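Undergrad: Sharing a model prediction with you, sequence too.
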Amino acid sequence: MKNTVEYNNKAILELQAAMKKTKNIRMYKRYSVVLKHFQGFQNKVIAEMEGLEEHAVGSYIKKYKVNGLEGLAMKKPSGAPRKLSPEQEQELIYVITNNTPDEVGFEANKNWTIKLICQWVMLNFKIIIKHSSMAVILHRLNLSYTRPTYVLKKADKEKQEVFKTDFETLKKHLDGLVDTILFQDESMIRDYQAIQKTWFVKGQQRKIPTYGKNAGVKLIGILDYETGHVYCEEHDKYDAVVFLEFLKKVLSQYPKGKIVIVLDNARIHHAKLIQPFLEEMKDRLELMFLPPYSPELNLIEGLWGWLKSSVVNNVFFKSVNRVKDSIQNFIRTINKVPTATIDRLCVRM
């Protein structure tokens, strides 16, 4: 047991020193992978942390245990002819970057792996390439195993620019034709919202207790563009009745002056049920709709991210009431210093 501990400690020190010394990004990653192994992380976790396949993680660890740092050294090209022609390489790049696997014949697969890529090459080019060789080819073609991100495809840039111009005009009417500008939105906060990175003891992971429940809270809120004040309500559902009552609550909070609420095109915001009320209160209340697929223009969207990262992520709540308490405590706290909310959420428009 003592020898094992000594070996692990020696390996950790050796790998840390190698990481400090190397200027090669790929070698740094290899050292980092093996270091995490000796720090106690499982291969599956290491693969996710480093953006690699689990097969590669196991390979690096095995090479190090057999031959030490030399086992991790990158082999120099042998000068052997490339297995794929330049035309085939370009086609491969195009397929990986423009199609998901199910779109090119691999049913029920949405994500490219080296195994699937090898199969695609064999089916289309009749060339067999082993896993390790394909990894080398993909790196050479400037492809990497990365985490994707979401993007809205249908946003109309022209409509967005029109909205920005209209909003600039609206701001000029503050303290004149308009007294208050509010940004409104809904959000769902779950009791198991998300795991995000946090500082903790090096080589260890924070353990978060769970309760096996999937409850959540639906929020409706407003952000005052000029004062930074935030108001949120919790509800069991979103519908036109809830939204109508929320509008009435907004008017009660701002009993004087003209209010313009900036909001998205959710169905409940256009519901027939609210139209008579809007007509009746047209001198006091106006809805200004955002262009479709433009959440980045709704300033209160930033509030939800702020809320989740501050008091919801990395926490599993025991009950819905605990979620509600955490949310309202956050709102009360930021409302004590509304200038910070203005600086964080409102200065970009």
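TA: Here it is on my side, so go on. Numbering: from 1, shown residues only.

Undergrad: drop to CA atoms for contacts and neighbour counts, all remaining ones
TA: Noted.

Undergrad: Enumerate every residue touching Gly71.
TA: Lys63, Tyr64 (CA atoms under 8 Å, 6 or more residues apart in numbering).

Undergrad: can you tell me the helix or strand for it?
TA: Element membership of Gly71 [criterion: DSSP states H and E] is helix 54-72.

Undergrad: Buried residues in the longest strand seen in the chain, which are they?
TA: For the chain, the strand that runs over the most residues, judged by DSSP state E, is strand 180-190. Neighbour-count burial for strand 180-190, with 16 or more other CA atoms under 10 Å as criterion, is recorded at Thr180, Ile181, Leu182, Phe183, Gln184, Asp185, Glu186, Ile189, Arg190.

Undergrad: Leaving out the residues flanking it, which one is nearest to the first one?
TA: Taking CA to CA, 6 or more residues apart in numbering, and ignoring the residues beside it in sequence, Thr180 has Ile259 as its nearest neighbour in space, at 4.8 Å.

Undergrad: burial of the one you found, as a residue count?
TA: Ile259 has 23 neighbours, counted by other CA atoms under 10 Å.

Undergrad: which residues of the stretch 1-150 of the chain fall in helices?
TA: Assigned helices in the stretch 1-150 of the chain, in chain order: 2-21, 25-38, 43-50, 54-72, 86-98, 114-125, 131-140 (criterion: DSSP state H, counting those that start in this stretch).

Undergrad: so who does Tyr231 touch?
TA: The contact partners of Tyr231, by CA under 8 Å, 6+ apart, come to Gly221, Ile222, Leu223, Ile331.

Undergrad: Out of those residues, give me the one that has the most neighbours.
TA: Each of these was scored for neighbours by other CA under 10 Å, and Leu223 scores highest at 27 neighbours.

Undergrad: Show me how far the helix or strand containing it is from its chain's centre.
TA: Leu223 belongs to strand 216-224 when elements are defined using DSSP H and E. For strand 216-224, the separation from the chain centroid amounts to 20 Å (computed by CA atoms, centre = their mean, to the nearest Å).

Undergrad: Second structure follows, compare the two:
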Amino acid sequence: MIVFSDESGLSLLPPVRRTWAPAGQTPTLQMRMGQRPKVSVVGWCCYSLGQPARYFYRVVPGSVTDRILIRQLHQVHRSLGRPIVLIWDNLSSHRSRRMRAFAARSHWLTLTYLPPYAADLNPVEGGWAHLKNGLLANLGARTLDELLTTARRGLRHIQRHPALVTGFLAATHLDWNPQPSTS
């Protein structure tokens, strides 16, 4: 099973996007200033030839650590029930000593890293764009609970629509069906 993973942060400071309004009525976005609590989301896009794509996510308070990623990797592996080739970026928690040791003792896991500055090759980025340009765009959430409720609704939508997850992979233009070698 090929699995891509990535992390993204969410805060009460909304992603501001273009919008429409009647002429002469400039739209405003109201928000509270001051402390902005942050949460992180880890997304997992899972692909296997001949099977529907799958999507997993986990919301975590604060930042993502290698310990959190290892726990989530166990959960994703249990859910998939198959060996995983994990493809992700070069975040320090992905290359930590703890993560390398975990991968070395996990016969079901192979780690692969994307080239630096190649976020466009990770289909999970398509999920973040779908979420932040859709439900979260211009959302003036007043509380973290309101933000998380809306974010989880969007993440569950992705989870329930395998064709959407397949579309995220297609948008990367990665060759999913390589031709066999003729030599």
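TA: On my side now, so go ahead. Since the model is a prediction, treat every value here as computed from it, not as a measurement.

Undergrad: circling back to that earlier point, may I see the buried residues of strand 180-190 of the first structure organised as TSV, with distance to Pro338 of the first structure added?
TA: As requested, these are exported to TSV (distance: CA to CA, whole Å):
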residue	distance to Pro338 of the first structure
Thr180	15
Ile181	15
Leu182	14
Phe183	15
Gln184	17
Asp185	19
Glu186	21
Ile189	22
Arg190	26
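
Undergrad: how about the residue nearest to Thr180 of the first structure, what's its match in the second structure?
TA: Applying TM-score structural alignment, one finds that Ile259 of the first structure aligns to Ile84 in the second structure.

Undergrad: What residues does its match make contact with?
TA: Remark: with contacts taken as CA under 8 Å, 6+ apart, Ile84 of the second structure is in contact with Met1, Ile2, Val3, His77, Trp108, Leu109, Thr110.

Undergrad: redo that, cut-off 10 Å
TA: With contacts taken as CA atoms under 10 Å, 6 or more residues apart in numbering, Ile84 of the second structure has the following neighbours: 1-4, 46-47, 73, 76-77, 107-111.

Undergrad: How about Leu91 of the second structure?
TA: Applying CA under 10 Å, 6+ apart, the residues contacting Leu91 of the second structure are Asp6, Glu7, Asp66, Tyr113, Pro116.

Undergrad: Could you point out which of those is nearest to Pro52 of the second structure?
TA: Asp6 (20.0 Å; CA to CA).

Undergrad: From Met33 of the second structure, how far off is the closest one?
TA: 28 Å (CA to CA, to the nearest Å).

Undergrad: do Thr150 of the second structure as well
TA: Taken as CA to CA, the spacing of Thr150 of the second structure relative to Met33 of the second structure amounts to 20 Å.

Undergrad: same thing with Leu109 of the second structure?
TA: From Leu109 of the second structure over to Met33 of the second structure the distance is 43 Å, taken as CA to CA.

Undergrad: out of the two, which sits in the more crowded spot?
TA: In this comparison of Leu109 of the second structure against Met33, neighbours counted by other CA under 10 Å, the higher total goes to Leu109 at 19 against 8.

Undergrad: Pull the contacting residues for the aligned residue in the second structure for Glu186 of the first structure.
TA: Glu186 of the first structure maps onto Glu7 in the second structure, with residues paired by TM-score structural alignment. Applying CA under 10 Å, 6+ apart, one finds that Glu7 of the second structure lies in contact with 40-44, 57-59, 63-64, 69, 88-89, 91, 124-125, 128.

Undergrad: Just the ones of those residues in strands?
TA: Counting by DSSP E, the contacts of Glu7 of the second structure place Ser40, Val41, Val42, Gly43, Trp44, Tyr57, Arg58, Val59, Trp88 in strands.

Undergrad: Output these in TSV; the columns should cover distance to Trp20 of the second structure.
TA: What follows is these, written out as TSV (distance: CA to CA, whole Å):
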residue	distance to Trp20 of the second structure
Ser40	30
Val41	29
Val42	32
Gly43	31
Trp44	33
Tyr57	32
Arg58	33
Val59	31
Trp88	37
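
Undergrad: Highest neighbour count among those?
TA: Looking at those with neighbours defined as other CA under 10 Å, the largest count falls to Trp44 at 26 neighbours.

Undergrad: I appreciate the help and will end here.
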